[in-house]
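# Got a sequence here, can you build the structure:
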Amino acid sequence: MSSSSGFIVVIAAPSGAGKTTICREIEKRRDDVVYSISATTREKRINEKDKIDYYFKTKDEFEEMIKENQFIEWAIVHGNYYGTPKNSIKGLIEENKIVIMDIDVQGARSIRKEFPDSSVLIFIMPSDIKALKERLLNRKQDNMDTIKKRLHNAKEEIEKIGEFDYIVINNDLDKAIDDVDGIINSERLKIFRNEKLIKKFKEDLKNEERIL
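All right, here's what the predicted structure looks like:
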């Protein structure tokens, strides 16, 4: 286990920009990263599994969780509820883990408000709007009306990019994954995340001086 403090890495992006794939690949690559599973009311896609990809909930179930204050953040995106359950996030940070999550811009804002010193916000951008449209069409998961809605939402999301700490251009998936991994490494090594390690080293040095 690392001696540095745990933190949250938020990956946000327009729909179809590859944020979930990047999160999953980072989790595979690093043993200090845990992927945060969101809850949602949207329909399950082919090959998706409950409690692995998402916690799939009915609208009534989700609204009951809201009433019980079970979410760090929640929002309505593309007409569906999405939320980040509280139960495990804080515990993982205390265990010095890096919690990676893919959420919308509204959710990223809420995470920053809740964890101002323990959150890193990364925005994933496609190389251009044409590439984003092609990805949405190639997924074959949405009808044209839904795709138009997602492209409209993408414009609004990109307007808020100034609230993020980093931008990663995903025109090459492997390169984008490397870029996110590099950001995590840099954040892991920041002084304020390693205060316990520094304090221990100073104490050990004092003890050594006494012996000498």
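
# C-alpha only now, for contacts and for neighbours.
Noted.

# now the helices for the chain?
For the chain, the helices defined by DSSP state H occupy 19-29, 59-67, 86-94, 105-114, 129-139, 144-158, 173-188, 195-211.

# What are the buried residues along the second one?
Burial within helix 59-67, assessed by neighbour count using 16 or more other Cα atoms under 10 Å, is assigned to 62, 65-66.

# Could you export the residues you listed as JSON lines, including distance to Phe7?
Converted to JSON lines, the buried residues of helix 59-67 look like this (distance: Cα to Cα, whole Å):
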{"residue": "Phe62", "distance to Phe7": "26"}
{"residue": "Met65", "distance to Phe7": "24"}
{"residue": "Ile66", "distance to Phe7": "24"}
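
# ok, back up a step: would you format the helices of the chain as TSV with distance to His78 included?
Shown next, in TSV, are the helices of the chain (distance: least, Cα to Cα, whole Å):
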stretch	distance to His78
helix 19-29	16
helix 59-67	14
helix 86-94	23
helix 105-114	12
helix 129-139	14
helix 144-158	7
helix 173-188	25
helix 195-211	42
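
# Of these, which is nearest Ile122?
Proximity to Ile122, assessed across these by Cα to Cα, is greatest for helix 173-188 (8.0 Å).

# can you list contacts of that closest one?
4-5, 9, 18, 22, 25-26, 168-170, 193 (Cα atoms under 8 Å, 6 or more residues apart in numbering).

# tell me the angle of that helix relative to helix 19-29?
Going by axes from the mean of the first three to the mean of the last three Cα atoms, to 10 degrees, helix 173-188 is angled at 60 degrees with respect to helix 19-29.

# Counting only strands, which of the contacts of helix 173-188 make the cut?
Counting by DSSP state E, the contacts of helix 173-188 place 9, 168-169 in strands.

# which one among those residues gets closest to Leu137?
Nearest to Leu137, judged by Cα to Cα, of those is Ile169 at 19.6 Å.

# Can you tell me which of the contacts of helix 173-188 are buried?
Of those, these count as buried by 16+ other Cα under 10 Å: 4-5, 9, 18, 22, 25-26, 168-170, 193.

# Looking at the helices of the chain, spot the one closest to Ile52.
That would be helix 19-29 among the helices of the chain, by Cα to Cα, at 10.9 Å.

# Following up with a second sequence; could you model it the same way so I can compare the two?
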Amino acid sequence: MDLDDADPSTRRRRGLLVVLSSPSGAGKSTISRMLLDADPQITMSISATTRPRRSGEVDDVDYHFVAPARFQELVDQDELAEWAYVFDHRYGSPKEPIKEALRLGRDILFDIDWQGTQQLRGAFGTDLVRIFILPPSMAELERRLRARNTDSDEVIESRMKRAASEIGHWGEYDYVLINEDMDHCLHDVQAIIAAERMKRDRQPYLIPFVRKLVERPN
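So this is what the prediction gives:
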């Protein structure tokens, strides 16, 4: 490396890709917001999507809003690290910003389902840390969905059926947390990220640092 590896200010670790997945209502989005507020080293992945922009959303900030034809071009040109259909719309993660973040030592948070997680794992291997969040019970999950007061009974029933299917993929994740308390679950997520950042293979400066450390003067 060209950097002086004895100087802590010049040591740059490799970035980290963090996936949070859960059934709707288990707390994934709330924990994501809390994590982003608490940790300036993490930024949210900005997905491309074919769904219409909602009131208050900003293009290229909340999502990259694209027409279905443009989304298909991104798929055909292999420019997406992952993509999936979610409630009749397509969502996907552009590859290049992810590669750049890893190189510069920045961490990216993904709020995606198990399908997208599998694709990201195939594209980025051990750069990805997969965390699945479970509700304490299905009854509590339904209570949380109803407490939102945003969905009809029909939509809630659909989300509950989907939840059972999504939970079936828990074994494909590196870490599985039960969200009984939001603050405690956030603390566990932060502990996982702190440990993953310190893994040897995410600190490429260690090889030249150790080599220099044990060198004997002539």
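
# quick one on the thing from earlier: Ala13 of the first structure: which of the helices of the first structure is closest?
Nearest to Ala13 of the first structure among the helices of the first structure is helix 19-29; the distance by Cα to Cα comes to 6.2 Å.

# In the second structure, what stretch matches that closest one?
Aligned using TM-score structural alignment, helix 19-29 of the first structure spans residues 28-38 in the second structure.

# Superpose on the first structure and give me the mean offset of that stretch.
After superposition onto the first structure, stretch 28-38 of the second structure sits on average 2.1 Å from its aligned residues (mean Cα distance after the TM-score superposition for the first structure).

# What is the burial count for Val155 of the second structure?
Val155 of the second structure has 12 neighbours, counted by other Cα atoms under 10 Å.

# Need the counterpart of it in the first structure.
Per TM-score structural alignment, the equivalent position to Val155 of the second structure in the first structure is Thr146.

# which residues does Ile178 of the second structure contact?
The neighbours of Ile178 of the second structure, taking Cα under 8 Å, 6+ apart as the test, are 133-136, 185.

# Now check the first structure for the residue matching Asp76 of the second structure.
That one, Asp76 of the second structure, aligns with Lys67 by TM-score structural alignment.

# Apologies, that question was intended for Glu172 of the second structure.
Match for Glu172 of the second structure (TM-score structural alignment): Glu163.

# show me the residues around that match that make contact.
Glu163 of the first structure neighbours (Cα under 8 Å, 6+ apart): Arg109.

# From Val105 of the first structure, how far off is it?
Glu163 of the first structure is 9 Å from Val105 of the first structure, where distance means Cα to Cα, to the nearest Å.

# ok, now Phe123 of the first structure?
Distance of Phe123 of the first structure to Val105 of the first structure, given as Cα to Cα: 9 Å.

# Who has more neighbours out of these two?
The residue with more neighbours, out of Phe123 of the first structure and Val105, is Phe123; 28 against 25, by other Cα under 10 Å.

# Quick one: map the more buried one onto the second structure.
Match for Phe123 of the first structure (TM-score structural alignment): Phe132.

# Ser24 of the second structure contacts Ala163, correct?
Yes. Look at Ser24 of the second structure against Ala163 with Cα atoms under 8 Å: they come within range, at 6.9 Å.

# For Met144 of the first structure, the count of nearby residues, please.
Other residues near Met144 of the first structure number 12, with proximity taken as other Cα under 10 Å.

# What's the local residue count around Lys148 of the first structure?
Look at Lys148 of the first structure: counted by other Cα under 10 Å, it has 14 neighbours.

# same deal with Asn218 of the second structure?
A count of nearby residues for Asn218 of the second structure, using other Cα under 10 Å, gives 3.

# now it: how far from Arg121 of the second structure?
Distance of Asn218 of the second structure to Arg121 of the second structure, given as Cα to Cα: 46 Å.

# One more: Pro97 of the second structure?
For Pro97 of the second structure, the distance to Arg121 of the second structure under the criterion Cα to Cα works out to 16 Å.

# likewise Ala163 of the second structure?
Applying Cα to Cα, the value for Ala163 of the second structure to Arg121 of the second structure is 22 Å.

# and if you look at Tyr85 of the second structure?
Using Cα to Cα, Tyr85 of the second structure is found at 18 Å from Arg121 of the second structure.

# Asp37 of the second structure too?
26 Å.

# Next: Leu80 of the second structure.
Counting by Cα to Cα, the gap from Leu80 of the second structure to Arg121 of the second structure is 13 Å.

# Then Ala147 of the second structure?
Distance, Ala147 of the second structure to Arg121 of the second structure, by Cα to Cα: 34 Å.

# Between the two, which has more neighbouring residues?
Higher neighbour count among Ala147 of the second structure and Arg121: Arg121, with 17 against 11, using other Cα under 10 Å.

# which residue lines up with that one in the first structure?
By TM-score structural alignment, Arg121 of the second structure lines up with Arg112 in the first structure.

# mind listing what its match touches?
Arg112 of the first structure neighbours (Cα under 8 Å, 6+ apart): 119-121.
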